[in-house]
Each structure stands twice: as C-alpha cells, then as structure tokens.
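# Quick one: sequence plus predicted model below, questions after.
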Amino acid sequence: MHAAPRPLTLAADGPLSGHVRVPGDKSISHRALMLSALAVGTSRVSGLLEGEDVLATAAALRACGAGIDRQADGDWLIDGVGVGGLLQPLNALDMGNSGTSTRLLMGLFASHALTVTFVGDASLSRRPMQRVIDPLRRMGADISASPGGRLPLMQRGLCPAIPIVHDLPVASAQVKSAVLLAGLNAPGATTVIERTPTRDHSERMLAGFGAEVTVEPVPGGSAITVRGGAELRPRDIVVPGDPSSAAFPAVAALIVPGSEVLIEGVGLNPTRDGLYRVLAMMGADIARENSRLVGGEPVADLRVRAGPLIGIEVPPEVAPSMIDEYPILFVAAALASGRTVMRGIEELRVKESDRIATMAAGLRACGVECEEVPDGLIVTGRDGAPVPGGATVASMLDHRIAMSFAVLGLRADQPVIVDDAAPIATSFPDFLPLMTGLGARVG
C-alpha cells in the first residue's frame, strides 16, 4: 500500500537548464528480470529501474526460487533456475500498483506447475485482466479471478502448456508478452498475431537470451512466434533510460521559456518514441544526439530547447508507441497554440486510472479548455500563455498523472497542487530531485 498522501507543487522562477539521466526503462527492466530468472546461470543487469513496480517483479521471482541481489555498485545479479524451474511461492504475490508485473508474470507462471495468487493495491485491483486471462486459459492455465476479471486472482499453471495462435483483439504489448512468455514452456510454436505494432522489447530480449523467435508479415499485421523448449543463456544487460520518464523533463523544458535541457541515454526504440515524433510535429525543438545501440536497443541523448508549440491532430496510429505518454502530451497541448486533437486512445481509460477523465478534470480545474470524447481528448491551448492554475488536482494513485500536473505547475500563474505525489515512486523515485536540479522549486 502507498504511504500517507504527500501533496506536491512545482514552480519555476526562471529557465530550466542542465543535463540529467532518467531512470532505466521500466518495460525493459521487468523483462530483464524475468528472462534472467529463466536462464541457466547468472545474469548481470546494469541501470535497472529501482521503482516500486520493478521491485514487485523482483520480489515475486525471488519468492519463486530465483536468486536476485543488488550489488554495491548498483548492478543486479540474477541466478536463474531455467525454463520450467520456478518453485511454488509460499504466499500470495503482492504486485502493488504494477499492471505490467501482473500480466507478464501471469504469462510466465502459466506454463509452470504452480498455484499462484496475485494481489495488488486499490488501483491495480480495479484494472481488468480478462484480455490476459482468455489466451492463458486456452494454453491450459486454470484462472479464478474476482468479478470483472480483476485481482485478487488465483492461477494454476499447466506444465507443459498448450501452444496456441492468438490474434490480439486490441493492441497490447503486455498481452503479447504474456503469451510469448508462456510459450517458452510449451511444446512447439506459440504465435501472437498483432494488427498494430506494439513495443517489441520482449521479442528483442527473448532472442538475446537464446530463444528462437521469428517475426513474419501476415495479411493485415505481423505474426510473432516463439518456439518452446529453448535453454535460455544468461547475459549482461544494460538498461537504457526510460523514454516515458524522459518525457516529463522534456516537456518541462519545452514549456518553460528560455530552458535548455540535455537528457542523456534515452531509449528510443521506434515502438516507443511516438511522443518525440508527435512533439516534433508540433514544432518542438528536440535534437537527437550521439545516437547508438545499447544492448540491441537504439539510444540517444535528447537536447530540448523551449519554444512555441502548435496544436495538431495526432495520428491515432501513433498511439501504441506512446500510450503512456499521453498525460504529459495533454500538458504540452495546454500550452500550444490552437487545438490538439487526440483520438484512438480509449486504452487510457483502463490504465492506473481513467487517464482521459482524470486529466480532463484536472486541466479544467487549472483553467484549460478541453473536450473529453469517448476515445480521446481535445485540448485548446493557451498559445504559450501560462495556465491560470490555482487548483488542487487528484492524481488517483496514478504516477503519470501526478508527474504531469507537477510539470503543468511550472507554467501556471497560481500553484497547481498535486494531491498525492507518493505514487511517483512506482516508476520515477528521483523525479523530484531531478526536477529541482534543473531549476524547478517545490512549493
């Protein structure tokens, strides 16, 4: 459970400046722990995100027999047990606020002969799991969920699992990854067909650990196939900076006049960099410097300079590559000129909160005109003028909502008070010192 509410207000007395490094990519950190736990031998992970969500994954894998230890130098060593070698946990696994931990671990455990109970906090317990439950049941897992396909739920895995072909009804990297992880301990080929590309960290990392993974075009999409029975090899992994976390100092630098910020070592996988492409369409001055590959993932330093933004109609097809970044895009849109139309993002309604409704309510409270539609939000920007502010906004236990409104407060006439900053620790424990190091102040 989260600590007592901790209100937060950020303000800026002048330009933001400096160079920073954001925490390790959350998606890659989860997967690095999981696949290392299934390898035979010891893997080393550098740059692991040490937020609450990733630590929940580490605790769950440790409870199932994997050796996971943080070293004095900040690296993590994982002693894997091999595919199929995980042990029965003694207690329920507490996922905290992490939907990624829950959905991916459900897949990983579905092809082990384990009975596992998943529990989570109030926010996670409202999030639907049915889209993961359905394919895992087809693979042989016996899953008893709370009403609405929610936590708490109990899962009895089948070893070996039944290989399936699963056509994703909704673009979801989490569902894709859950099925592929289950397929590691199923005989033959397990295939996921996706009609809209989603983040491909699982495919890249599975191949890196020695699994046989293929990606082939099919009519209307792609077929991603993993062949079960592989012995995963341990490896050393360097986790790049999380593009979702980098979005907050980036947008802060764009909207505070005179700012220039360098964000080092940001992962810019083309299935994850949609926000930066959209901001460029809005006229943002964001330069990619020192582009390179780190552990098979494209990485660059981002130099961000303040400047005017123009409202646009965001192409709906970009949504899967930036679904977590829409709350901070709403903030950028609030300072742009003209209207920014964001559609095709109904997935935001089943995140840690209903991010469309929550952000719309907070923006209106701060004096920003916006229109909520079933699948999105239309924001009328203030043409670079500060928002009126002077409101307390509800974060709804959602880390990205809390950080987004904290950034909005940097360009507000009156304080924007986030009712509870405690959830920020789930993904960005050093958010506050990073922002104050760039020149923001608290209060």
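Structure's in. What do you need?
# CA only for contacts and neighbour counts going forward, please
Will do.
# just the strands in the stretch 301-443 of the chain please.
For the stretch 301-443 of the chain, the strands defined by DSSP state E, counting those that start in this stretch cover 313-314, 339-342, 369-373, 376-380, 387-393, 412-418, 440-442.
# got another, please set it beside the one above:
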Amino acid sequence: MKIRTMAAVFAAKSAGFICRKMGRQGVTWAGKIALKINPDILEDLSSQVRKKIFVTCGTNGKTTTNNMLCAALENEGQKVVCNHTGSNMLNGVVAAFVLAAGPTGRLDADYACIEVDEASTRHVFPGLKPDYMLLTNLFRDQLDRYGEIDITMNILEEMIRTVPKMQVIVNADDALSAYLAMDSGNPYITYGISKPVQKSAANEIREGRFCKKCGARLEYSFYHYSQLGDYKCPSCGFARPEIKYDAHDVKVGDQLSFQVEDKHLTANYKGFYNVYNILAAYAGLRTAGFSGEHFQNMLQKFNPENGRMEQFRIKGTGVMLNLAKNPAGFNQNISAVMQDKTQKDIIITINDNAQDGTDISWLWDVDFDLLGDASIHSITVSGIRCQDMRLRMKYVDIPVMLEENVETAIRKRIEDGVGNLYVLVNYTALFSTHNILKKMEGEKE
C-alpha cells in the first residue's frame, strides 16, 4: 500500500472529524486534502472495489436515486461505498472513498454508488472507471454555471465514450437522456413509464422539444411532466426506445405504488417524480444481477436524508424539508405539496451563492400560481433573495410573509402555524436548514 495513500486517508479522516466537531459537513475538505497529498488517491481506492462501480448523473433525483440504490445493494448483503451527502464534485467523490477506507488505505467494498455532478465527470472519470451509469434526466439548471443543456450533453457524451464498456441505465421517457445514451455507442438499458398517469400542466416549461438527431419538432402522444413522456420524430424516426423496466398501474397520492416486472412496489412518499427515482434504483439493482425480491423491504425501511423529502417532528409540527433548485424540480415539489389536501404552511428559501447559480431568473419559469389554494394557510419567503421571491409571488397575486433569516421563519411557523410545514430550499440553504431543523427537533418542548 502506498505511503501517500495512507497519509492521505489519515489526513482526510482527521479533517472530517475536526469539521464535524465544529458543526460543519467537512466532506469536501476531506477530499481536497486527500488529493493534495496523493493526486492519484481516487484511482488507488476505487480500483479496490471488488465488484462493480455505479455512477448516478442527471439534473434531478441524483441523491435520492443513488442512496436508494446503495440501500438496495446493502439489503442484498453487499458492502457499498456511497457519497450519501450528495457532495458530487471531485472533492466529494474522493471523500466518499477516503472516509470509507481503513487507516492503512484498504477499502472493504463490493460495490460503489457514486453520485457525480454532470460537469464534474471530466474530473472524476479519469480516476474512476464506472461499470454502470444511471442517467435520470436532463433539465435546464444553473445557466450561469452549466450554460444550455447542449453543453451538459456534450460533456456527458464525451465522458461516456471514454468508458466504452460502461452500461448506461437511462430514463427512456426523457428524449434528451435517451438520445445521449443511444448516440454514445455504449450499451444501454432503459426504464420508464409507458402509459400516461396524470395530466401534465399545459403551460409547463419543456426542454428538448426538437429532435437531437435531425432538428425537427418532436411529436408527443402524452407528457408525464416537463419533457418526459412518449415522443417520436416525424422526420427521422427517432423515438422513445422500448422500455425494459416499465412501471405500470402507477398510483400517486399520499403513497406511491406501481408494478414493475412481477413486483408490486409501494413507498410512503409524495411526488410523481419519486416513481422515477425508485424505478431507476430498481433498474440499477436488476442490471447488477439481483432479482429484486428484497427491494420492497428496502423501500419500507428507506429514510430519505439530506433534505430530500426529509421529515422532522418539532413541538407537534410535522416538517418536510426538500430541495428545489430548477423549474422542473420546483414544479414537481409544488405538485407533491398540493397532493396533501390538509391545511399547510410553506417556507420557500432562495439563495444565490456560487453553488446555487447567481442567475435566479429561472424562478419566473416555475408555476407558483398553483400555490394559490385554500389549503395553504401561509407562505413565507426567506433567504438571500427573499425580496425577489416576494416579487415573483406578487405577480401571481399570492400574498406572502417575508423573513430573511431561515431559522426565525421556521420558529415563527412552528409557533403560529397549522402543524404541517413544508420547507422548500435551493442548494446552499439545504445543509444549514437541515442543521437548524435537527437542532430544533432536539430541543425540549
């Protein structure tokens, strides 16, 4: 074992410990320090994975899907390395491996489930040779960082082709993702929902309306949401590929349920988009050679964390924390909230730090008018750009309360709310809000 690898692991673990003691996440720092000591640390450690390496990419659903796949593999008795926190750039990926390694730099893992930021694949893939890529979807996201979707697609296709034997497990309902998988030349496997489930909002922003193969306008027989649905090109014949793992008899409400192959799966989650997350994890498990007979058991025990449908109980109030960082994701969050017909309070927190993207014009593409419902007791806007969020709500004639400090906003709604609180935040507000809610949950009533 390389001395530099041992030193990198020791230093990274020490940094992570110190950061946690200071109340900080510390994951990216652990990875950064490890790379400084040994630039080849990712290759050294990932090469010790005994069986297969999964990466999960895509605009929305990466963290939930990746963690769910990890839980499914662990439920099959496998040892798995996973970046559970969603730190998905190079430092975060490296940290997942170094923090899982022993003090001598030995890694005891059968599988790795690694979420990777799409733009960061250029930095991660040279040291990590995945066997499978789960590709969830491609939506417009952080234009000032990613640019248009074509740029993201070009990066992904370039990196997919550097690992020609890697199988791409792709959402066939997304024309952009499906084209990318089909055009890459890599072997691919599909999952999706072949029949309509619910009516899609007519005014919803849809990406990829034009065929990536020839430029003609795609024709849809139906939409699930955004651009996800059943499509075909009338000009060149490009169409949704045949779906291998097809969810049918889909039911959406307080609980999700659907059939796939011979299995009936149910989960206590809201939001149609979670059907795709569950289905992607199932497809990953099956592609790895497992029967999936224990998958439902995993779903019953799976507890979403890190601000993805994360639930808290504070002074008698049920609180749901969820990430909403782009138009497609926010619209699905709103849809999930509105499936709850009981009275509710909502806090929306918007920041514009570098990791969020400083351009927040995407707020004008979110269907906030759907929040003008009698079941909503109050809406509070918070965060660095709370004034912009208040203006956005003014344009749909929905009154809101303004409280820039997130903790103050939460405490006020715990005190005067209806006991049912949804907190929707964008990226940099997620970790701090999670910590606030954890702290409040531990306080004596």
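Perfect, I can see it now. Please read these numbers as outputs of a predicted model, since none were measured by experiment.
# Overlay the chains and give the TM-score.
Aligned and superposed, the two chains score 0.28 in TM-score terms (TM-score structural alignment, normalised by the length of structure 1); 201 aligned residues with a C-alpha RMSD of 6.9 Å.
# before we move on, back to that, take the strands of the stretch 301-443 of structure 1 and write them to a markdown table, including distance to E264 of structure 1 and mean neighbour count.
Below are these laid out as a markdown table (distance: least, C-alpha to C-alpha, whole Å; neighbours: other C-alpha atoms under 10 Å):
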| stretch | distance to E264 of structure 1 | mean neighbour count |
| --- | --- | --- |
| strand 313-314 | 27 | 16 |
| strand 339-342 | 28 | 22 |
| strand 369-373 | 33 | 16 |
| strand 376-380 | 30 | 23 |
| strand 387-393 | 29 | 20 |
| strand 412-418 | 27 | 22 |
| strand 440-442 | 19 | 18 |
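# Nearest approach to R21 of structure 1 belongs to which of the ones you listed?
Closest of these to R21 of structure 1 is strand 440-442, at 16.2 Å (criterion: C-alpha to C-alpha).
# Show me what that closest one is packed up against.
With contacts taken as 3 or more C-alpha pairs under 8 Å, 6 or more residues apart in numbering; DSSP states H and E, strand 440-442 of structure 1 sits against strand 10-12.
# Could you give me the buried positions within whichever helix or strand comes after the strand it packs on?
As assigned by DSSP states H and E, the chain's next helix or strand after strand 10-12 of structure 1 is strand 17-21. Of the residues in strand 17-21 of structure 1, those buried by neighbour count under the rule 16 or more other C-alpha atoms under 10 Å are S17, V20, R21.
# Distance to A63 of structure 1 for those residues - can I get that in JSON lines?
Putting those into JSON lines (distance: C-alpha to C-alpha, whole Å) gives the following:
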{"residue": "S17", "distance to A63 of structure 1": "43"}
{"residue": "V20", "distance to A63 of structure 1": "35"}
{"residue": "R21", "distance to A63 of structure 1": "31"}
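# CSV for the strands of the stretch 301-443 of structure 1, including distance to A333 of structure 1?
Shown next, in CSV, are these (distance: least, C-alpha to C-alpha, whole Å):
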stretch, distance to A333 of structure 1
strand 313-314, 11
strand 339-342, 6
strand 369-373, 10
strand 376-380, 6
strand 387-393, 11
strand 412-418, 14
strand 440-442, 21
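# which stretch among those comes nearest L153 of structure 1?
If you check each of the strands of the stretch 301-443 of structure 1 against L153 of structure 1 by C-alpha to C-alpha, strand 376-380 wins as the nearest, at 30.5 Å.
# quick check: angle from that closest one to strand 369-373?
If you take axes from the mean of the first three to the mean of the last three C-alpha atoms, to 10 degrees, strand 376-380 of structure 1 sits at 160 degrees to strand 369-373.
# same for strand 376-380 of structure 1, what does it pack against?
Counting by 3+ C-alpha pairs under 8 Å, 6+ apart, strand 376-380 of structure 1 packs on helix 326-335, strand 339-342, helix 355-365, strand 369-373.
# ok, now with 7 Å
Contacts defined by 3 or more C-alpha pairs under 7 Å, 6 or more residues apart in numbering; DSSP states H and E place strand 376-380 of structure 1 against helix 326-335, strand 339-342, strand 369-373.
# Could you dump those into CSV with distance to L254 of structure 1 added?
Formatted as CSV, these follow (distance: least, C-alpha to C-alpha, whole Å):
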stretch, distance to L254 of structure 1
helix 326-335, 8
strand 339-342, 16
strand 369-373, 20
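# Of all the ones you listed, which one is nearest M359 of structure 1?
helix 326-335 (6.7 Å).
# report the angle between the axes of the closest one and strand 376-380?
Counting by the same axes, to 10 degrees, helix 326-335 of structure 1 lies at 20 degrees to strand 376-380.
# Helix 326-335 of structure 1 - contacts with which helices or strands?
If you count contacts as 3+ C-alpha pairs under 7 Å, 6+ apart, helix 326-335 of structure 1 packs onto helix 243-255, strand 376-380, helix 399-408.
# As CSV, those with distance to A332 of structure 1 would be great.
Listed next are these as CSV, based on distance: least, C-alpha to C-alpha, whole Å:
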stretch, distance to A332 of structure 1
helix 243-255, 6
strand 376-380, 10
helix 399-408, 8
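# Tell me which of these lies nearest to L33 of structure 1.
Evaluated over these, closeness to L33 of structure 1 peaks at helix 243-255, with 19.2 Å, by C-alpha to C-alpha.
# Next secondary structure after that closest one?
Following helix 243-255 of structure 1 in sequence order, the next helix or strand is strand 260-267 (DSSP H and E).
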